[in-house]
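*Asks:* Here is my input; please provide its structure:
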Amino acid sequence: MGLGSLEIGYIVSIIVLLCISQCYAKRKVFNIIEVGATPDGRTDSSKALRTAWSEACANNGGGVILVPAVGRFLVLPVLLQGPCKGTIELQVDGDLLASSHKAFAIGYSWFKFYGVNNLVIKGLGRFVGRGRTAWPYNTCKYGSCSRLPITINLQSINNLRIRDITSVNSKLYHFNVHGCNDVVFDNVKVIAPGESPNTNGIHISKSTGVTIKNSFIATGDDCISFGRGSKDVKITNVHCGPGHGISIGSLGKFLDEPNINGIAVRDSKFVGTTNGVQIKTWSKSYPSVVSNITFVNVEMYNVERPIMIDQNYCPNNACKNNKVSMSRIQIKDVKFENIWGTSSEQLAVTLKCSQVFPCQGIVLNNINLAFNGSGSSTSICQNVEGSASRPLRPPSCL
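*Replies:* The predicted structure follows:
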């Protein structure tokens, strides 16, 4: 005897409810207050956070670690590592507060996430780095750097999602992504003063398949920077400024740096930055290759150096006597297209490539960059092979 439609519907409903029940059972919530965190901004909640992480990590199916929107939680430097038994979500709805004590001004990381597959960091809360207490200890401008803590250090992670999070006043980088695969930043906010030293917004190295979209970055160094081994990165709808722009490099300082390939920046805006889009390599460098780079549909507003390739990079006057670049990094197949706006310096386009490995396949299409002062914007080219298509302002030097 067959089942009627009512019986079938009832069975289907039971199956659906069981599936939902199973899904929610796997997404168990671990509230840091329930394991001892105190939202007063003074009491150390590090142990509670580590406990919640350990319990979620050991739970079959993973879990959600909840930082509730009930106050500010003081957290000292923590290591949160895998492997875990399922997807881990760090739901940050309250504020996480770094220590302002001098003892924690020097160090490698504030939050370090390591060896975790399927990690989500999200929420409307903030990571408050209290960088003003540490910036006086930054000695990089004198040539030797005291290591200050990165706010969120992400290493050896596959399938990483960061959404809606705000990082404020990091002591050093806001986000560092190293050795990761399949990474998405969406609707992330980075906030620090323009004069805050070495506060890169998002730094990427030895990582593949990274997307950064719909984000606002205002900081004291590069909004987004790429180090060795960055591959297949897409940046879309990012506001940068203040800051030092979006930078590939500096590269070539160390032996055996992996190549950089497949970086695309689109539909983004730079406001009041020192640089726009740039590639920089050390003047005397170890060999590697930078290729397949695209900057398309980019607006510049009052940017000092909107377009730049600098293969004679050497900060702090370390090689001030170098007149030409002997960089051994090959830059090739780079497109600058539909880039418009204003330059605060008359020299709006700088393409200074290596004398021993000239840039190849550099393309300028539809560039319209006006100088804010009197006179017209200009460009300079050294050791460059490529092509240009009108309209072009400044006139092409290719």
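*Asks:* CA atoms for contacts and neighbours, from now on please.
*Replies:* Will do.
*Asks:* What's the local residue count around the closest residue to residue 133 other than its chain neighbours?
*Replies:* Leaving aside its chain neighbours, residue 133 sits nearest to residue 100 (5.8 Å; criterion: Cα to Cα, 6 or more residues apart in numbering). Residues contacting residue 100 under the criterion other Cα atoms under 10 Å number 16.
*Asks:* Run through the helices of the stretch 1-150 of the chain in chain order.
*Replies:* 5-26, 46-58 (DSSP state H, counting those that start in this stretch).
*Asks:* how much does the shortest one deviate in direction from helix 5-26?
*Replies:* Here helix 46-58 runs at 140 degrees with respect to helix 5-26, directions being taken by axes from the mean of the first three to the mean of the last three Cα atoms, to 10 degrees.
*Asks:* same for helix 46-58, what does it pack against?
*Replies:* Helix 46-58 sits against strand 29-31, strand 63-67, strand 78-81, with contacts defined as 3 or more Cα pairs under 8 Å, 6 or more residues apart in numbering; DSSP states H and E.
*Asks:* Pull the residues that contact that helix.
*Replies:* Applying Cα atoms under 8 Å, 6 or more residues apart in numbering, the contact partners of helix 46-58 are 28-33, 35-37, 62-65, 74-78, 80, 82-86, 88.
*Asks:* Buried only: go through the residues you listed for me.
*Replies:* Neighbour counting with 16 or more other Cα atoms under 10 Å marks 28-33, 36-37, 62-65, 74-77, 80, 82, 84-86, 88 as buried within the contacts of helix 46-58.
*Asks:* I have a second one here; can you model it like the first so I can compare?
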Amino acid sequence: MGMARKSSTIAAVLIILCSALGCCNAVGLPVRRGRDLGAVFNVAFMQAWHAACNFIGPRARVFVPVGIFTIGEVLFQGPCKPLSPVIFQVAGTLQAVSDVSAYSGQGWISFNSVYGLIITGGGTIDGQGQNVWQYNDCKSNGDCVHLPASVHFIDVKNAKIKGLNFVNAMGFHMHISDSYLVRAHSLTITAPPDSPNTDGLHISKSNTIKVSRSVIRTGDDCVSIGQGATNVTINQVVCGPGHGISVGSLGRLPNEMDVRGLIVKNCTLQGTTNGIRIKTFGGSGPSVAAGMLFSDVVVENVLNPIIIDQNYGGSSSKPSQVKITDVIYDNIRGTTNSPVAINLMCSSSVPCKNVHFANINLKYIGNNVLSSTCANAQVISSGVQNPRPCL
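*Replies:* Sure thing, here's the model as predicted:
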């Protein structure tokens, strides 16, 4: 693997440092684009981050100008000293080195223990995943190692990422873990429909995460909710193609943390294989997925508009121990290309409880009668119900 670039133009990563008096200085770190495939770029970026992170003043900004910058794995480590958030402004294109052996962790561009961060600028984060997807064996290997996420937040607090374009991540486009109060909005995330495990955003072990006003068109989940995610809101997201919006997979690992407090509202799913999905592994250890509201969701030509699958992958003869409870589906409407619009396959050991359907209006693109199926589920319904609920 690997690529060689023939160009050798010189650009600069700028550090803009502003004092409390409002005076600002810009420091340019020259970087040469050449055959080193990111080695010099990485040094320049780390120098820029170190200066901004340790600047004592109200504003510190790392600015990536227009141009293409090829970089390898970088870790922007905190905590930082500024009195206000560090601003990481990307106007150009950050492009990943296409060599999976060059990455040691879960992320390509990682921010760790940063308290106060704004990532913006209208630029592009290009993971060049098309060069490495062939090495993803997760469909055949249950113990596979995921390729690195384009942007990985670890222990990040009070952060905002907005106005960026993500394309062709090697793995997840964005992974948020062990973090608090992160807002992601006005993002465009794109990868081919057959790209493997290219979730738009994956959220785990994090509290108070908000995703909004974004368009996500990938080969996997638009947004996936992993273990330990609490108080997550997904609002005004357009999704498709891909696998829809998913809670899970849950229960793959021992001693997983609960998922509590999820709101998905005002979203549109277009041509996805699933609409709103909750998935857990059979034979899992005990945990809880509770307090979830899916409201005002439009599905357009979606295969499985509403689905709960508690034997995801069908590889276990033992029931899941993930308890799903207090789930509301309210005002879900649109079209499906499957005669079964609602499919609840809950655990025989811990059946789904208090699953409420209110005003469901789905239409089948075809001649069959639309139906719903349920197993081990306590269902409550009110208002319009099409298809008729399985009670």
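*Asks:* Check the alignment and tell me where the residue nearest to residue 133 of structure 1 lands in structure 2.
*Replies:* The pairwise alignment with structure 2 assigns residue 100 of structure 1 to residue 98, based on TM-score structural alignment.
*Asks:* now swap in residue 394 of structure 1 and tell me
*Replies:* Aligned by TM-score structural alignment, residue 394 of structure 1 pairs with residue 387 of structure 2.
*Asks:* ok, now how distant is the residue lying closest to its match once chain neighbours are set aside from residue 336 of structure 2?
*Replies:* Leaving aside its sequence neighbours, residue 387 of structure 2 sits nearest to residue 371 (Cα to Cα, 6+ apart; 5.3 Å). Computed as Cα to Cα, to the nearest Å, the residue 371 of structure 2 to residue 336 of structure 2 distance reads 11 Å.
*Asks:* who has more neighbours, those two?
*Replies:* For residue 371 of structure 2 versus residue 336, neighbours defined as other Cα under 10 Å are more numerous around residue 336 (26 against 18).
*Asks:* Give me the aligned partner of that one over in structure 1.
*Replies:* Match for residue 336 of structure 2 (TM-score structural alignment): residue 343.
*Asks:* who's in contact with that match?
*Replies:* Taking Cα under 8 Å, 6+ apart as the test, what residue 343 of structure 1 contacts is 300-306, 369-372, 377.
*Asks:* The same query, at a cut-off of 7 Å, please.
*Replies:* 301-306, 369-372 (Cα atoms under 7 Å, 6 or more residues apart in numbering).
*Asks:* can you pull the contacts of the residue nearest the centre of structure 1?
*Replies:* When Cα atoms, centre = their mean is applied to structure 1, the residue found nearest the centroid is residue 202 (1.8 Å). For residue 202 of structure 1, the contact set (Cα under 7 Å, 6+ apart) comprises 174-176, 223-225.
*Asks:* Check the gap between residue 21 of structure 2 and residue 387 of structure 2 for me.
*Replies:* From residue 21 of structure 2 to residue 387 of structure 2 the distance is 64 Å (Cα to Cα).
*Asks:* So the two - more neighbours on which side?
*Replies:* More crowded of residue 21 of structure 2 and residue 387, by other Cα under 10 Å: residue 387, with 19 against 8.
*Asks:* these two touch, right, residue 298 of structure 1 and residue 342?
*Replies:* No - the criterion here is Cα atoms under 7 Å, and residue 298 of structure 1 misses it with residue 342 at 11.5 Å.
*Asks:* count of neighbours near residue 303 of structure 1?
*Replies:* 28.
*Asks:* returning to what we had before: figure out which of the helices and strands packed on helix 46-58 of structure 1 is closest to residue 116 of structure 1.
*Replies:* Among the helices and strands packed on helix 46-58 of structure 1, strand 78-81 comes nearest to residue 116 of structure 1, with 6.1 Å by Cα to Cα.
*Asks:* Who are the packing partners of the closest one?
*Replies:* Counting contacts by 3 or more Cα pairs under 7 Å, 6 or more residues apart in numbering; DSSP states H and E, strand 78-81 of structure 1 packs against strand 109-114.
*Asks:* okay, the strand it packs on sits on what stretch of structure 2?
*Replies:* Mapping strand 109-114 of structure 1 onto structure 2 (TM-score structural alignment) gives residues 107-112.
*Asks:* average offset between the matching stretch and structure 1?
*Replies:* With mean Cα distance after the TM-score superposition for structure 1, stretch 107-112 of structure 2 departs from structure 1 by a mean of 0.8 Å once superposed.
*Asks:* contacting residues around that stretch?
*Replies:* The contact list for stretch 107-112 of structure 2, computed with Cα under 7 Å, 6+ apart, reads 72-78, 148-156.
*Asks:* and of those, the nearest to residue 125 of structure 2?
*Replies:* For residue 125 of structure 2, the nearest member of the contacts of stretch 107-112 of structure 2 is residue 150. The distance, counting by Cα to Cα, is 7.2 Å.
*Asks:* Neighbours of the closest one, how many?
*Replies:* Using other Cα under 10 Å: residue 150 of structure 2 sits among 30 other residues.
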